[in-house]
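Asks: let me see the structure of the following:
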Amino acid sequence: MSSSIVQYILLRSDLLKDLGWSIGALVAQACHASTAVLHVYRDDENTINYLGDLDNMHKVVLEVLNEESLKKVAEKLKENSIDHKLWIEQPENIPTCLALKPYPKEEVKKYVGKFKLYKAMLTS
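Replies: The predicted structure follows:
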């Protein structure tokens, strides 16, 4: 059943590209947001089903350009009663990432469909 349920994570691309955060720091932000929203909504039926089939969890990490874009998405989700967690990194107090609780894709695609998959350009 969890295969039809997706967890979307929206991560700021400017943290890497403009502000010099490491890939590891970005991964940590996504992990924080995902873990937090799963905990907050642990009694939700979609979350229970999603976590009931751990080997088939489906997450999609999408790119938002900056803090302003992330806050706009969070506000739109809130206005439409879409459960999510805006992760604010402490002690810096910087919004970095947003994770939706697991939802059937069809229920939330209109809120996340305009965002591209997150692609980090690595240089060595």
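Asks: rest of the way, CA atoms for contacts and neighbours
Replies: Noted.
Asks: tell me where the chain has strands.
Replies: 5-12, 59-64, 84-89, 94-100, 103-104 (DSSP state E).
Asks: turn the ones you listed into JSON lines, columns for mean neighbour count and distance to V40.
Replies: Shown next, in JSON lines, are the strands of the chain (neighbours: other C-alpha atoms under 10 Å; distance: least, C-alpha to C-alpha, whole Å):
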{"stretch": "strand 5-12", "mean neighbour count": "24", "distance to V40": "14"}
{"stretch": "strand 59-64", "mean neighbour count": "19", "distance to V40": "17"}
{"stretch": "strand 84-89", "mean neighbour count": "20", "distance to V40": "8"}
{"stretch": "strand 94-100", "mean neighbour count": "24", "distance to V40": "11"}
{"stretch": "strand 103-104", "mean neighbour count": "18", "distance to V40": "14"}
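Asks: here is the second sequence; please produce its structure so I can put it next to the first one:
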Amino acid sequence: MHRAVRPVFQRGRNMAASTAEPQILVQYLVLRKDLSQAPLAWPAGALIAQACHAATAALHIHRDHPHTGAYLAELERMRKVVLEAPDESTLKQLAETLQQKNIDHLLWLEQPENIATCLALRPYPKEEVSQYLKKFRLFK
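Replies: Alright, predicted model coming up:
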């Protein structure tokens, strides 16, 4: 497996060395905080899995976007920020706002219950999306 990953790391370093400093891209995730609290009390592993599902799906769906390609080309520079939404309603409201503003994202729905658990944006420059996320704090 390391042989497959190593050329990607090398390619990313060569690209950075041959051009101006690349734009720093961030993938934002917004995870429901209430899932970790009573009465739901999901275990930490289940919450982490929801964030992983959402992040992977958003990267896959937006794999042809130049920002996603640049983000994945430099694996050692990947940045993710995990924020918390208080509940499902707030998460769905954020999804609606992002859709209205044409911000690429994915709302992960856990099946078979069809529960919205996590929202993931594709990689973006922080300054392009921070205004939509500033009311959310880091997930704790």
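Asks: would CSV of the strands of the first structure with distance to L51 of the first structure be doable?
Replies: Shown next, in CSV, are the strands of the first structure (distance: least, C-alpha to C-alpha, whole Å):
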stretch, distance to L51 of the first structure
strand 5-12, 10
strand 59-64, 12
strand 84-89, 16
strand 94-100, 14
strand 103-104, 12
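Asks: tell me which of these sits nearest to S34 of the first structure.
Replies: S34 of the first structure sits nearest to strand 94-100 of all the strands of the first structure, at 5.5 Å, using C-alpha to C-alpha.
Asks: got the angle between that closest one and strand 59-64?
Replies: 140 degrees (axes from the mean of the first three to the mean of the last three C-alpha atoms, to 10 degrees).
Asks: re earlier: looking at the strands of the first structure, which is closest to K119 of the first structure?
Replies: Nearest to K119 of the first structure, of the strands of the first structure and by C-alpha to C-alpha, is strand 59-64 at 7.6 Å.
Asks: before we move on, back to that, of all the strands of the first structure, which one is nearest Y118 of the first structure?
Replies: Among these, the nearest to Y118 of the first structure by C-alpha to C-alpha is strand 59-64 (4.5 Å).
Asks: return the residue of the first structure aligned against A58 of the second structure.
Replies: By TM-score structural alignment, A58 of the second structure lines up with V37 in the first structure.
Asks: contacting residues for its match?
Replies: Shown in contact with V37 of the first structure (C-alpha atoms under 8 Å, 6 or more residues apart in numbering): H84, K85, A99, L100, K101.
Asks: cutoff 6 Å now
Replies: Contacts for V37 of the first structure (C-alpha atoms under 6 Å, 6 or more residues apart in numbering) come out as K85, K101.
Asks: leaving out chain neighbours, which residue sits closest to I24 of the second structure?
Replies: Of all residues not flanking I24 of the second structure in the chain, P125 sits nearest, at 6.1 Å (C-alpha to C-alpha, 6 or more residues apart in numbering).
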